[in-house]
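Asker: for reference, the sequence and a predicted model appear below.
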Amino acid sequence: MSERPIPIEYGELTILYQDENYVAIDKPSGLLVHRSFLDKHETQFAMQMLRDQLGQHVFPVHRLDRPTSGVLLFALSSEAARDMNQLFIEGTISKRYLALVRGFAPESVFLDKPLKEELDKIADKFADQDKAPQEAQTQFNCLHQAALPIPIGKYPTVRYSLVECFPKTGRKHQIRRHLKHLSLPIIGDVNHGDNQHNQFFREHFELRRLMLFATELSFVHPYSNESITIKAPLGDAMLSICKQLGWPDEEKDY
């Protein structure tokens, strides 16, 4: 099933952090990071939008899946991109996500489960189809749980959790696939999720997005040696859902 969102026009991107070498934006859910021949119909891309907004070239140093929102970092030169990429390779950059999932999550779990690379039928037509699974680790912490007296399927109530996710590796769809393995699919995930609960959220909360948020990116600056933490807000729509589930509805609580 396609994750293609309803076409919308994005306004000016929100800049979360900027210095002479790097700039970070709050990427909206549904916006592609850069142009892709798999989405030829698209006309807006974070990379080009930010380039036009700043009036200079930008260089992506990592990626966010199209339906994921939150902190997306770019370099302002190829040299700065190279040096930041090295930090990603060394694993010294910390990434924090929040995910709204179906089910009651355990208080804390570290999942060490290798993942076989997900290949696209078109883009990866000539890739090695028998490549061995790659190392993948994620730390999950449950922040909140909620149960609603609404029957879905064979159960008389629905259960949801807000989970803090710290991926230690960067495999494609790692958080989504690891949560699915734990029987905690992310709400709004059409490829790895639960379609009944996705539909419930569309109808009950008017929600039409993947509930995965890249909330923080932390690193030691390659040039100043300062400890940098860049944060992205959850947004009013998510905070409204949190309130309806009985959780805190203030940004500072997350």
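Answerer: Now that the structure is in, tell me what you want to look at.

Asker: going by C-alpha atoms from here, please, whenever you check contacts or count neighbours.
Answerer: Noted.

Asker: elements contacting the longest helix anywhere in the chain?
Answerer: In the chain, ranked by residue count with DSSP state H as the criterion, the top helix is helix 78-90. Helices and strands in packing contact with helix 78-90 are listed as strand 59-60, strand 69-75; criterion 3 or more Cα pairs under 8 Å, 6 or more residues apart in numbering; DSSP states H and E.

Asker: could you dump these to a markdown table with distance to residue 18 and mean neighbour count?
Answerer: As requested, the helices and strands packed on helix 78-90 are arranged in a markdown table below (distance: least, Cα to Cα, whole Å; neighbours: other Cα atoms under 10 Å):
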| stretch | distance to residue 18 | mean neighbour count |
| --- | --- | --- |
| strand 59-60 | 14 | 20 |
| strand 69-75 | 9 | 25 |
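
Asker: and here's the other structure:
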Amino acid sequence: MALVPSPPKDKYPPAAPDRFPFVEPPPVVITPCDPWPPPYYLEDGLRKVKPYHFTYNTFCKERWRGREILDIFASEFRDRPTEYYKKAILEGRVVLNGKQVPGLDTIVKNGDVISHTLHRHEPPVSSKAIGIVHEDDDLIVIDKPAGMPVHPAGRYNFNSIIELMRADRGYSWNPLPCNRLDRLTSGIMFIGKHKQAAEDMSAQIRGRTVKKEYITRVVGEFPEGEIVCEKPILQISPKLGLNRVRANGKEAKTVFKRLAYYPPKDDKSEYANENFEQTSSQESLAWQKLRGYSIVRCFPITGRTHQLRVHLQYLGHPISNDPIYANQRVFGPSLGRAHSEDENEEDIMTRLNRMGKEEVADAVAYHDEMVDQYNKRKAEKMTGETCEVCDTPLFSDPGAHELGIYLHARRYRCEEGKWDYETGLPDWALPPPGADADAPTEPTAESDPLAVDLQKLGLEDGDEKNATSSAEPVKKSA
């Protein structure tokens, strides 16, 4: 039988004479070039990336529908000033569905694709290598360095965990994170080598069958015993990464237990600093009464964004080098302790927005450690210079204290005993020089939140009727 060509057919035949059901997706813009290998270089203990051109393609988010395109860029993205986005739209570096945007007031609709081609300047990250805790055919358990985002986001692309691992193992390899840590947080993360492994581990973590333990360093003398905080958490500003304790927030529960307390070495105020307005008012010096620092173990029962950082701030013992939640210039002299109202929210966001632009992000740990003025001036902020290629405002290199905070995911353990991965204590959690010989250098069963009896504390999954709901966090004796 002879072979004959078949007549062409419609790729998507209409379901009815008057209706064509398939609509081609809007066109997207392709990055002008894809630098590979990534243009990394090491300098002054930092991993840097040479500037390069890059195109973002983003589908219209639900909250963007019906809004003007300039309004979306100006309110949702902190990377560039509004004037930059205005010029980029008018000059065609921002396009809608592959076409020039008619005007700054063009309305974005559901299904639209926004493409933005820019000369990308990535912030430096620590040159510290990604640690490997365990590896098998399915998973890699890593020790994530502080100050490095997991996924490409915002100003970061190649300087992310995903892209660093891809650069190390090959362009075609696709690492699949099973859990997420904040950019500033270090510690254990699970990377799936294939889709099924990533889905299985992610399901375990979502199902609360995995016990998590974090270690942190906080301002002042954290109380002894098991401290339970159950305050709900609400996202206040996704643009600024700000979350607060609010009655209308999502359920959040954490158990804390102190590992060690290190008082100041002498009677001299270790927090005095000329950058802060000094006053004799007792109220304005409230946070300065928090002498010394504590190493605290944290057991998050839920997994809200910034949960540990927000709960510790609410308890009056924020992470001591947290540039957001331990920032007196943002939250005032009490550092936001026990604050759950929204009357000054706009002021807080205005002050936080200035950090890293007109002002250096500050936290009480800089006083605690007596970091000198040279290092404080070295913190990342706008230099006043612009890029010769794209007129983007340039930032200085971040100081060492901006490359992470004192929060480390130390241990993840399967509740059924199938696996258990942990790291040692970070350097900042070890006893300082001159500490007592019996100061703890590793966690013990007596200070282990993973051994906390959740039923005793009224926090066992499904037993909501016993959960404490008082206005102040409850302290339970060990």
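Answerer: Looks like it came in fine. The structure displayed is predicted, hence computed values, not measured ones.

Asker: between the helices and strands packed on helix 78-90 of structure 1, which gets nearest to residue 241 of structure 1?
Answerer: Using Cα to Cα as the measure, strand 69-75 is the one of the helices and strands packed on helix 78-90 of structure 1 that comes nearest residue 241 of structure 1, at 16.2 Å.

Asker: mean shift between the closest one and structure 2?
Answerer: Superposing on structure 2 places strand 69-75 of structure 1 at an average distance of 1.0 Å from its equivalents, by mean Cα distance after the TM-score superposition for structure 1.

Asker: quick one on the thing from earlier: looking at the helices and strands packed on helix 78-90 of structure 1, which is closest to residue 228 of structure 1?
Answerer: For residue 228 of structure 1, the closest of these is strand 69-75, at 12.1 Å, according to Cα to Cα.

Asker: so that closest one matches what in structure 2?
Answerer: Following TM-score structural alignment, the partner segment of strand 69-75 of structure 1 in structure 2 covers residues 186-192.

Asker: want to try a markdown table for the helices and strands packed on helix 78-90 of structure 1, with distance to residue 135 of structure 1 as columns?
Answerer: Compiled in a markdown table, these are given as follows (distance: least, Cα to Cα, whole Å):
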| stretch | distance to residue 135 of structure 1 |
| --- | --- |
| strand 59-60 | 24 |
| strand 69-75 | 24 |
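
Asker: and residue 39 of structure 1, what pairs with it in structure 2?
Answerer: Going residue by residue (TM-score structural alignment), residue 39 of structure 1 aligns to residue 155.

Asker: contacting residues for the nearest residue to residue 263 of structure 2 once chain neighbours are set aside?
Answerer: Counting by Cα to Cα, 6 or more residues apart in numbering, the nearest residue to residue 263 of structure 2 once its immediate chain neighbours are dropped is residue 292, at 4.2 Å. Contacts for residue 292 of structure 2 (Cα atoms under 8 Å, 6 or more residues apart in numbering) come out as 219, 220, 221, 261, 262, 263, 264, 368.

Asker: and those residues, which is closest to residue 422 of structure 2?
Answerer: The shortest approach to residue 422 of structure 2 among those belongs to residue 261, at 22.7 Å (Cα to Cα).

Asker: quickly find the element holding the counterpart of the residue nearest to residue 263 of structure 2 in structure 1.
Answerer: In structure 1, the residue paired with residue 292 of structure 2 according to TM-score structural alignment is residue 159. When secondary structure is defined using DSSP states H and E, the element that contains residue 159 of structure 1 is strand 158-167.

Asker: many thanks, I have nothing further to ask.
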